[in-house]
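Asks: Here's my sequence, what's the structure:
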Amino acid sequence: MRYVTPAWRLWAEKHRSQLGQVVFFMDDDLFDLRAHAGLPLRYRWKLYRQAWQHQAWFKKMGAQLWVSTPWLAEKYAGWQPTVLQPQSPYSGLGSGLSVQKTLFYHGSASHKSEFEWLYPVFEQVLSQEPTLSVELIGNSKVRNRFAALPRVHVLHPMKWPAYQALLARPGRTIGLAPLLDNGFNAARAPTKFFDITQAGAVGIYADHPVYRPLVRHEHNGLLLPMKQQVWVDAILRLSKDDSTREMIRENAKKISHA
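Replies: All right, here's what the predicted structure looks like:
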């Protein structure tokens, strides 16, 4: 543990006889208040409250001290600390996790309903396919809404030149363009087709009057009804089918660059 809370202390004291070993791991200089000078006051208070003030308690509990650097080991040599050598957190990951495919939805404040509609879609897809990550554009409400899901990255809204540069960077696999049937959406243009194609991705689009004139199903995109399980199945299938993605992508580029 790095930080100690009252609940942790009570639990450890209650079950100390059943614990073979108690270890405090320190990867910053948490026990010297002078080293905290210049840090934000709120962060300094956290270090004091959840680490510094528990030094006597650690010794009472017979805790071992593990540290992240020889510098810390020398400074706190009286505790006879163990230095943990740094290791890559990425070693040992399967090949499926080493190369991620990016599934993205670049919505705006006017797409609140679509964000909500996509939540269970992402939830299922991410739980079933570890090679997929999700990229969203949204505000703090979007970030908080999707915080519980793994491998979701939320980018801040940006100005048009920055967004153009973002789309020009490679690495995106599948772009999503859901569209719920309401009065506001009826007036939209199919601009997401061009955004998704510019990003080098294959698009999955709502089977909606906005996209029907432009998207031919399984030719230059997928045109799907707004049924969440249908989208989940299509995303999973498309993510595994490299040849189909390449064919659809090339057909979409011919229209986008015409």
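
Asks: rest of the way, CA atoms for contacts and neighbours
Replies: OK.

Asks: Tell me which other helices or strands the longest helix belonging to the chain touches.
Replies: With secondary structure taken from DSSP state H, the chain has its longest helix at helix 112-128. Packing partners of helix 112-128 (3 or more C-alpha pairs under 8 Å, 6 or more residues apart in numbering; DSSP states H and E): strand 132-137, helix 228-240.

Asks: what about residue 220, distance to residue 256?
Replies: Residue 220 sits 10 Å away from residue 256, going by C-alpha to C-alpha, to the nearest Å.

Asks: Please provide the structure for the following sequence as well, for comparison with the first:
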Amino acid sequence: MRRRGHAPIPTVDIYVRYAVGDLIRDWPWQRGRPVVPAGRTGFRCGDALVIVRYADPATLRSARSAREVFYLLDDDLWALDADAGLPEYYRRRLARFRDEVLPGILDVATAIVTPSQAILDRLKPIPGALLAPCLPAPRLAPPRGGLSEPARIVIPATGSHAEDVGMIAASIRSVVARRPDVVVTTFLGDRAPAELAGLPNVRNERQSAWPGYRRRLAEDCYDIALAPARDTAFNRARSTSKILDVAQLRAAGLYSAREPYAGVIRHGEDGLLLPDDPDAWAEAILSLVEDRARARDLALAGQETALRIGDPARVRTFWMERLGPVRPA
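Replies: Model prediction:
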């Protein structure tokens, strides 16, 4: 059942709802819940207001009566140059939001909440705090116990990552040419790199809305997950959400050897950190296809890391300390 006529939004879920959903009054009869939705991406608790990324005019008007306004932003909107590696339609949309809407939000914000130190630095002198996203629950389904035939590889990327995936498209072509029993799944649909189109064992599934993707994270299981990221300021300011996605998909994670992954993943222990070299990616993938036991060990260790950095209790404590002495019904 849809809450108050609003579809779920990923940023709202991973930074707020997964942690304090039991405190949010989505329906009038939930009178014991002290956190009240304010528009699609806002939450009010007493005289404090949380705005997640966007804000409609009504939310902005109500912000002027709030004691504190916490504004959560998880994209570096000042790194939208031509080399940001973003689709043009998406880059223009973010730039328009930054230029036309964001100034009004920053005018009322009393504190910034973000996963990125770069974003905090951009928004000085507004005080701020770092907050990483969280998992939907403090537990994860384990990886498969035995071999899966064929080996299943997933690229859990949305359209904004299409150029990042393009960086390793040659790697994937090499892998499926050498191991035609491997099945690779992307969620990019017609936004997938041209090099991955028409290959019989590469499935470029249509990108689903957040509710569908959220179900896949909970239900699907893969052996290997690929998370490439080009060397751009925009990518370096991203959150660790992809590490959490890989853990939920129960896969061994292969990541670009840069932030936000390099500061969290320990190469060879809970994932692999790889250079911008298609041959290195191909060899790493093939090594795990051949050694599925190692892939499972990496997946298990990756899940332990995800549970540590993505513990909903940590995010809950963060908000409870800032919103006041709130209690569930």
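
Asks: TM value for the aligned chains?
Replies: Scored against TM-score structural alignment, normalised by the length of structure 1, the superposed chains reach a TM-score of 0.58; 161 aligned residues with a C-alpha RMSD of 1.8 Å.

Asks: in the longest helix of structure 1, what's buried?
Replies: By 16 or more other C-alpha atoms under 10 Å, the buried positions in helix 112-128 of structure 1 come out as 114, 115, 117, 118, 121, 122, 124, 125, 126.

Asks: what's the answer for stretch 140-158 of structure 1, then?
Replies: By 16+ other C-alpha under 10 Å, the buried positions in stretch 140-158 of structure 1 come out as 142, 143, 146, 151, 152, 153, 154, 157.

Asks: biggest separation within those, which pair?
Replies: Maximum pairwise distance in the buried residues of stretch 140-158 of structure 1, criterion C-alpha to C-alpha, is 19.1 Å, between 151 and 157.

Asks: Pull up the aligned stretch in structure 2 for stretch 55-69 of structure 1.
Replies: Mapping stretch 55-69 of structure 1 onto structure 2 (TM-score structural alignment) gives no aligned residues.

Asks: Now which residue in structure 1 aligns to residue 269 of structure 2?
Replies: Residue 269 of structure 2 maps onto residue 219 in structure 1, by TM-score structural alignment.

Asks: Need the counterpart of residue 195 of structure 1 in structure 2.
Replies: That one, residue 195 of structure 1, aligns with residue 245 by TM-score structural alignment.

Asks: what's the helix or strand for the aligned partner of residue 204 of structure 1 in structure 2?
Replies: Aligned against structure 2 by TM-score structural alignment, residue 204 of structure 1 finds its counterpart in residue 254. If you go by DSSP states H and E, residue 254 of structure 2 is part of strand 252-256.

Asks: Have a look at how far, on average, the helix or strand following that strand is from structure 1.
Replies: With elements assigned by DSSP H and E, the helix or strand that comes after strand 252-256 of structure 2 is strand 272-274. Taken against structure 1, strand 272-274 of structure 2 registers an average deviation of 0.7 Å after superposition, with mean C-alpha distance after the TM-score superposition for structure 1.

Asks: Would you mind pulling up the elements that strand 272-274 of structure 2 packs against?
Replies: Counting by 3+ C-alpha pairs under 8 Å, 6+ apart, strand 272-274 of structure 2 packs on strand 252-256.

Asks: what comes into contact with the strand it packs on?
Replies: For strand 252-256 of structure 2, contacts defined as C-alpha atoms under 8 Å, 6 or more residues apart in numbering pick out 223-230, 243, 246-247, 261-262, 270-276, 295-300, 302.

Asks: from the residues you listed, which ones fall inside helices?
Replies: Counting by DSSP H, the members of those that fall within helices are 243, 246, 247, 295, 296, 297, 298, 299, 300, 302.

Asks: separation between the second one and residue 70 of structure 2?
Replies: Yep, that's residue 246 of structure 2 we're talking about. Here the criterion is C-alpha to C-alpha. By it, residue 246 of structure 2 lies 29 Å from residue 70 of structure 2.

Asks: Can you give me the first-to-last residue distance of stretch 256-264 of structure 2?
Replies: Terminal residues of stretch 256-264 of structure 2 lie 12 Å apart, using C-alpha to C-alpha.

Asks: Kindly report the same for stretch 181-191 of structure 1.
Replies: End residues of stretch 181-191 of structure 1 are separated by 17 Å (C-alpha to C-alpha).

Asks: chain center to that stretch: distance?
Replies: The chain centroid and the centroid of stretch 181-191 of structure 1 are separated by 29 Å under C-alpha atoms, centre = their mean, to the nearest Å.

Asks: Many thanks, I have nothing further to ask.
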